[in-house]
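1. sequence and predicted structure, then a few things I'm wondering about:
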Amino acid sequence: MSALDTTATALSVIVVSADSGPSLRDCVNSVLACTVPLELVLIDNASSDGVPQAIARAHESDHRLKIIYNRANLGFGPAVNRAAEQSRGQALLILNPDCVLKEPALQRLLEVLATEPKVGLVGAVVCDGKGVPDPASYRRDPVLQRALATLFKSGDEGVNIDGAMPDHLVEAEAVSGAVMLISRRVFEWLNGFDENYFLHCEDLDLCRRIRDGGWRVLLAGDVRVLHGKGSSSRHRPVFVSYHKHRGMWRWFRKFDPAAQRPLVAATVWLGLWAHFLLQIPGQLIRMASR
């Protein structure tokens, strides 16, 4: 199938918001500016900033936009799963609310999904406003040995892959959850995201289960997507940090062989939560200084 043919792909773009702020408008506008046939499902986790409602009013005549309002913050993975259930696309693009998507990037991701054999998920290189790639765009499973190598900056193989970010299509163990294109067939076979994660590490979990199922995880290194800093993380750093550490612990228990050794597991548990507690004073000081 050619790149031109992929424009006929039935696509659902899923965006989860939770007090995501003005960047959500830019995200929605960028998606709706694309000419690729798509629907945009914006699922809101009980935001209080009024932005989703403002977006609904601004685009009330655009039938491609569907907004789902949750009465509570369900977490990222559970919200995506519910949006997927109410979507129609045969391909699902999971997009962070602080990402700006351009049509050539979308076309390229769809092309890869349509043409590569045994592809389960396609990611992109997410960049900050200066065009600097996020190392999390191209990474390995965060097994204990790699996590320690990254933490202590040793010469061993770490979680993030060293060197320049690829500028071509490569196979990866994991990609950034900010931009992930997956076929509905694969997503449903996996029963979507593991809902025992609330925020963080559910993308690593999904990538791992895709590979365990016999599909490939690919990074389209020639696709760059602008990714800002999440408003939720800035406003609720302790809340976000707690769920990040909780997610790391769940991934470790599910997939790392080291978790089968009780002493190692206990040490990791203590280390994770000690790290969480030590971060709190600095997070509160930075939040108060804004």
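-> It's in. On a predicted model such as this, the values are computed, not experimentally measured, just so you know.

2. going forward, measure contacts and count neighbours with C-alpha atoms only.
-> Will do.

3. tell me the buried residues in the one helix or strand residue 109 maps to?
-> Secondary structure from DSSP states H and E places residue 109 in helix 103-115. Neighbour counts over helix 103-115 (16 or more other Cα atoms under 10 Å) mark 105, 106, 107, 108, 109, 110, 111, 112, 113, 114 as buried.

4. tell me the helix or strand right after it.
-> Criterion used, DSSP H and E; the element after helix 103-115 is strand 119-127.

5. which helices and strands does the helix or strand following that following strand pack with?
-> If you walk from strand 119-127 toward the C-terminus, the next helix or strand you reach (DSSP H and E) is helix 144-151. Judged by 3 or more Cα pairs under 8 Å, 6 or more residues apart in numbering; DSSP states H and E, helix 144-151 is in contact with no other helix or strand.

6. longest strand in this protein, please.
-> Looking across the chain with DSSP state E, the single longest strand is strand 216-227.

7. what helices or strands is it leaning on?
-> strand 99-100, helix 103-115, strand 119-127, strand 169-171, helix 202-212.

8. show me the contact partners of stretch 43-58.
-> 14-22, 24-25, 67-75, 79-80, 83 (Cα atoms under 8 Å, 6 or more residues apart in numbering).

9. comparison target below:
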Amino acid sequence: MENIHISVIISTYNAVEWLEKVLWGYQNQVFKNFEMVIADDGSGPETKDLIARMAKEVFYPIIHVWQEDDGFQKSRILNKALLACNADYIVMSDGDCIPRNDFLQVHEDNKELGYFVSGGYFKLPMNISKAITKEDIHSQKCFDLGWLKKQGLKNSFKNNKLSSQGVKEHMLNRFTTTKATWNGHNSSGWIKDILKVNGFNESMQYGGQDRELGERLMNLGIKGKQLRYSAICVHLDHKRGYKTKESIDKNLEIRSSVKKNKITFSPYGIQKGE
């Protein structure tokens, strides 16, 4: 599998309805030279059965990396998934983010040594998330503002993420007030850089653990490319029962230390302490 150009890592946990839609999204990519690595943080047998079925229906290879359910341990399963990848370049997203058909092509076209790519997402409400079918993904209707408005989508400046092209798209990327950050739902980079900073900090639960990885990459001298109006995925709605004030406060403290002390290597990452 040395010829694989991109390893796509998507995380999931007991969300088979959303995961199936996402996998159909990758089936429709114009860029074909990739593998799918599913980072599964302890899902039950329904997810395993879905992946086995989808592996027979899609053109791309799927690697299923699973660990026992031990609460929210996304950083741990992502590190395991990183070690399962066969490509030099990683695109990272989530099992609730359907990629537009040019999603991987945008990441491929913008990969550059010394950089990571920072994409965004377009949040959908629950009723539209549920309404999207396999056919809507294949036809790309779920990225069409006209179709989405018929389903009840409201007007917003953020709708430009779906409709901007050419000069407007590049201007919005350039002048957005949002800084380039490593976003777990839509980012990409070289695996050698990610391994240099020792992957994700496994002492962090929900709340910014993806951003913390990006902050260590930037401390290493890796720069971010802002492409939130070019690398497009739609985010399906869901509850976040694992979100706690304690984990968010703890993670903010860790991130503050990383920034202040210019930390690049996490002792709680892929390689553990002595």
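-> Looks like it came in fine. These numbers come from a predicted model, not from an experiment.

10. what about the contacts of stretch 43-58 of structure 1, which are in helices?
-> 24, 25, 79, 80, 83 (DSSP state H).

11. mind putting those residues into CSV with distance to residue 166 of structure 1 and neighbour count?
-> Converted to CSV, those look like this (distance: Cα to Cα, whole Å; neighbours: other Cα atoms under 10 Å):
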residue, distance to residue 166 of structure 1, neighbour count
24, 28, 26
25, 30, 18
79, 31, 24
80, 28, 24
83, 32, 24
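
12. can those residues go into TSV with extra columns for distance to residue 243 of structure 1?
-> Below are those laid out as TSV (distance: Cα to Cα, whole Å):
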residue	distance to residue 243 of structure 1
24	22
25	26
79	15
80	17
83	21
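
13. quick check, nearest of the residues you listed to residue 165 of structure 1?
-> residue 24 (26.8 Å; Cα to Cα).

14. per the alignment, name the residue of structure 1 opposite residue 122 of structure 2.
-> With TM-score structural alignment defining the correspondence, residue 122 of structure 2 maps onto residue 127 in structure 1.

15. number of nearby residues for its match?
-> Burial of residue 127 of structure 1, expressed as a neighbour count using other Cα atoms under 10 Å, amounts to 18.

16. contacting residues for it?
-> Residues counted as contacts of residue 127 of structure 1 (Cα under 8 Å, 6+ apart) are 133, 134, 224, 225, 226, 227.

17. which non-adjacent residue is nearest it?
-> residue 133 (4.2 Å; Cα to Cα, 6 or more residues apart in numbering).

18. what residues does the one you found make contact with?
-> 125, 126, 127, 165.

19. ok, it to residue 274 of structure 1 distance?
-> 30 Å (Cα to Cα, to the nearest Å).

20. helix, strand or coil for residue 288 of structure 1?
-> helix (DSSP: H, G, I helix; E, B strand; the rest coil).

21. burial check on it, number of neighbours?
-> Counted with other Cα under 10 Å, residue 288 of structure 1 comes out at 8.

22. what does it align to in structure 2?
-> With TM-score structural alignment as the criterion, residue 288 of structure 1 has no equivalent in structure 2.

23. would you mind measuring from residue 288 of structure 1 to residue 237 of structure 1?
-> The gap separating residue 288 of structure 1 from residue 237 of structure 1 is 11 Å, by Cα to Cα.

24. swap in residue 23 of structure 1?
-> For residue 23 of structure 1, the distance to residue 237 of structure 1 - Cα to Cα - is 18 Å.
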